[in-house]
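A.B. asks: Return atomic coordinates for the entry below.
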Amino acid sequence: MELERNILHELYETAESYPVTTIIGPRQSGKTTLAKAAFPQKPYVNLEAPDQRELALQDPRHFLEKYPDGAIFDEIQRTPELLSYIQTIVDEKEEHGLFILTGSHQLSLQEGISQSLAGRTGMLHLLPLSLSEIKTKVRNFSLEEQLFYGGYPKIYKQNISPQRFYRDYVQTYLERDVKQISHIKDLDQFRRFLQLCASRAGSLLDYTSLSNELGIARSTAKEWLSVLQASFILNTLPPYFENFGKRITKSPKIYFNDVGLLCYLLGIQEPEQIETHPLRGMLFENLVYTELKKLHYNRGKEANFYFYRDSNQIEIDLMYQQGSDLI
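C.D. replies: Predicted structure coming up:
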């Protein structure tokens, strides 16, 4: 099953405007499939492969000489050393659409891109499938099924049960990604932290409460949450403030980038459970927020979303800022 992505037009526009296009997002959100489908003529290099990574690290200049017309470099955060050499090439050639980079870890890329590719790359965010993308191929999904299945393409393309997919996804994330991007040694405790964050989705972020419940230091809770954010598992929604000197509520809210993963972490085993689940409202709220983010990302726009809560507990769940206007 081929699933056309809504971001495709924006991807072509970005490649026509910059020598480098960087696509970032969670693992298995479809970055590789999108890049290869959009640019089938470009050589594809998987930098997760040990042999390719070793070649790139041993002699970056010689490695890049094999791709005079550019290439797709998948998981570029594994070889950040390449970025300065890519900068040299694109500055010499002065051509657009040369390199397509993908990455699934924000912090590993941020420094290299800001130092080497500032002004040379267009950045695109690709989250899992939106409901509009899913509905082009899947009909008559109930709300509970939409929440339960989530948006990872593999579930739909390979007809895998969500429970099996998310079980393997979390296990791979813990054993591979978390080890690569952090110094976390107690993966079982980190998994419990991930599940605890799931139970707090839609709520104000409280590091003290998280740390007390798990018996870890507050600084550890902050570090672990930054790992989850950097790998696009979850994100925080900031509070809106009326002026730059005064925030009504200082703490952001926690939301997950895929509501299917959230359902799995909450122990939901079938769509019917959601009908009477105590967190049903929160799941729907999370879905609405992520769908609006996808809509903006797929159009190449910043997702300037906020919530509002004042001292009287008057709350607006979601607000969007466009220039000086609030929606």
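A.B. asks: Going by C-alpha atoms from here, please, whenever you check contacts or count neighbours.
C.D. replies: Fine.
A.B. asks: just checking, Gly300 is part of a strand?
C.D. replies: No - counting by DSSP: H, G, I helix; E, B strand; the rest coil, Gly300 falls outside a strand, being coil.
A.B. asks: Chain neighbours aside, what residue packs nearest to it?
C.D. replies: Of all residues not flanking Gly300 in the chain, Glu10 sits nearest, at 6.2 Å (CA to CA, 6 or more residues apart in numbering).
A.B. asks: Let me see the contact set for the one you found.
C.D. replies: 298-300 (CA atoms under 8 Å, 6 or more residues apart in numbering).
A.B. asks: a markdown table please, covering these and showing neighbour count and distance to Pro40.
C.D. replies: Formatted as a markdown table, the contacts of Glu10 follow (neighbours: other CA atoms under 10 Å; distance: CA to CA, whole Å):
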| residue | neighbour count | distance to Pro40 |
| --- | --- | --- |
| Asn298 | 22 | 21 |
| Arg299 | 16 | 22 |
| Gly300 | 19 | 22 |
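A.B. asks: Next, the second sequence, to be compared with the first:
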Amino acid sequence: MKHSLFRALPLWSFDDSLADLSSPMIWITGPRQVGKTFLARQLDASYFNWDTPEVRRAYLQDPYFFRTEKKLVVFDEIQKRRDWKKILKGYYDSPSRRENFIITGSGRMDQYKKAGESLQGRYDLFHLWPLTLDEISHKKQQQIPASPRNWQNWTPTSDSISDESLIKLGGFPKPFLNGSEKKLRRWQDQYLDRLVREDIRDYSTVHRLDQLDLLARLLPERVGSPISYLSLAEDIEASTVGIKTWIRLFETLYLGFLIRPYHRKIHRAIKKEPKWYFYQWTFVQESAARFENFIAVQLATACQAWSEQGYGRWELFYLRDQDRREVDFLICHDLRPIALVEAKLSLQSWPTSLMYYCRKLSIPGFLVYAGDDKSPVSRKENLGWILPSCRFLSGLILKI
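C.D. replies: Alright, predicted model coming up:
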């Protein structure tokens, strides 16, 4: 399999911050092996990986070892140093500073407990997510949706590429480009093992790594359903408090993310239990749940992109009430409902729950199913569309 990859996210964020040199420090964070180092190496910058002994020795000999003719400096994995925020604060506040910095890492760098100094107000934070259909197809977006009316008038494009390989191989560049499901399975085992045995040790003092490993391998079976902390606690023989703490830790290290229920103005809405989704949806073996996870990542990426581009606060929720009406995803702009999305593995009729909430919230809905660009597309009265995921996702994020 041959694909030309261009990691457009979050390069678009540099238009206003890096290009104008108005932001002296930019952080790029995201999952391990998602392409942050590759992205950073495409820039005309001096690159230093703080996870290597050479860079650590250079720092001990000269704290300003990075100074060269280049004015842009990339620090990769500096957050693994205990005093990394103090180091960056010193560089930023130095009267002799002439460099701009890009900081990359595979943890939520603004949450690291080992940090001793605050960097609040000194950086712009951007995220690199797994591959999107836009990135592998180079499709451009017409306009960032900003209101229900824009979504209501949206028409699927007739030109799109298949997302089958993306669903099958996941959105991490290495296994996707390898194009082999055998290599993918080996990569996944190594990825989980390294995250549990190495990354968590760098971040936390958790001692029950066997329980953490078991939790990571049980979560794929829970994708698509509200998390039952009690059930997981019983399976792992841990406390519910411990399960919640460990899931937050997995969030911090970008193994996955939580989508919470939306309950504003929703009568008898479920308010507490979030749903868990993996950044690498291929961890999920069951086909329908994997497809839902794939759509979750694509939509969450879009919400993050629109927020970082300055279009307001975009968030992803799900809907569920005590009458068992449920819709997989609700896109909100500044907490205002914008669009509903239901993910199905195959073409189906319009769900009653989707119809109910489209009418109740007066917003469009989209029944998105796994298909190709030749699969049927239909309009559901004035409520929304039934269409294959490749048609729905094409042009979702990237601007013209």
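A.B. asks: ok, back up a step: tell me which of the contacts of Glu10 of structure 1 persist in structure 2.
C.D. replies: Here is what carries over to structure 2 from the contacts of Glu10 of structure 1, by both residues aligned by TM-score structural alignment, their matches' CA atoms under 8 Å: Gly300.
A.B. asks: if I look at the residue nearest to Gly300 of structure 1, how far off is Leu131 of structure 1?
C.D. replies: Note on Glu10 of structure 1: its distance to Leu131 of structure 1, by CA to CA, to the nearest Å, is 18 Å.
A.B. asks: Kindly report the same for Leu287 of structure 1.
C.D. replies: Distance from Leu287 of structure 1 to Leu131 of structure 1, counting by CA to CA: 10 Å.
A.B. asks: Neighbour count: the two, which is higher?
C.D. replies: Per other CA atoms under 10 Å, whichever of Leu287 of structure 1 and Leu131 has more neighbours is Leu287, with 23 against 16.
A.B. asks: The more buried one maps to what in structure 2?
C.D. replies: Here Leu287 of structure 1 is matched to Phe294 in structure 2, going by TM-score structural alignment.
A.B. asks: roughly how far apart are that match and Thr132 of structure 2?
C.D. replies: In terms of CA to CA, Phe294 of structure 2 sits 10 Å off from Thr132 of structure 2.
A.B. asks: need the strands for the stretch 201-350 of structure 2, in chain order.
C.D. replies: 256-261, 275-278, 314-320, 326-333, 336-344 (DSSP state E, counting those that start in this stretch).
A.B. asks: Mind putting the ones you listed into JSON lines with distance to Val284 of structure 2?
C.D. replies: Formatted as JSON lines, those follow (distance: least, CA to CA, whole Å):
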{"stretch": "strand 256-261", "distance to Val284 of structure 2": "12"}
{"stretch": "strand 275-278", "distance to Val284 of structure 2": "8"}
{"stretch": "strand 314-320", "distance to Val284 of structure 2": "19"}
{"stretch": "strand 326-333", "distance to Val284 of structure 2": "17"}
{"stretch": "strand 336-344", "distance to Val284 of structure 2": "15"}
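A.B. asks: Which of the ones you listed sits closest to Glu99 of structure 2?
C.D. replies: Proximity to Glu99 of structure 2 (CA to CA) singles out strand 314-320 among these, at 32.3 Å.
A.B. asks: and the closest one, how far from structure 1 on average?
C.D. replies: Strand 314-320 of structure 2, aligned to structure 1 and superposed, deviates on average by 1.6 Å (mean CA distance after the TM-score superposition for structure 1).
A.B. asks: List the buried residues in that strand.
C.D. replies: By neighbour count with 16 or more other CA atoms under 10 Å, strand 314-320 of structure 2 contains the buried residues 314-320.
A.B. asks: tell me the two of the residues you listed that are most distant?
C.D. replies: The widest separation within the buried residues of strand 314-320 of structure 2 (CA to CA) is 19.7 Å, between Trp314 and Arg320.
A.B. asks: Would you mind finding the match for Ala212 of structure 1 in structure 2?
C.D. replies: Rather than Ala, residue 212 of structure 1 is Asn. Asn212 of structure 1 maps onto Glu234 in structure 2, by TM-score structural alignment.
A.B. asks: Thr14 of structure 1 too?
C.D. replies: Thr14 of structure 1 maps onto Ser17 in structure 2, by TM-score structural alignment.
A.B. asks: Its match reaches Ser23, doesn't it?
C.D. replies: Yes - applying CA atoms under 8 Å as the test, Ser17 of structure 2 and Ser23 come out as touching, 5.2 Å apart.
A.B. asks: From Asp51 of structure 1, how far off is Glu302 of structure 1?
C.D. replies: According to CA to CA, Glu302 of structure 1 stands 37 Å off from Asp51 of structure 1.
A.B. asks: ok, now Tyr320 of structure 1?
C.D. replies: From Tyr320 of structure 1 across to Asp51 of structure 1, the span is 45 Å (CA to CA).
A.B. asks: The two: who's more crowded?
C.D. replies: Between Tyr320 of structure 1 and Asp51, counted using other CA under 10 Å, Tyr320 has the larger neighbour count: 15 against 10.
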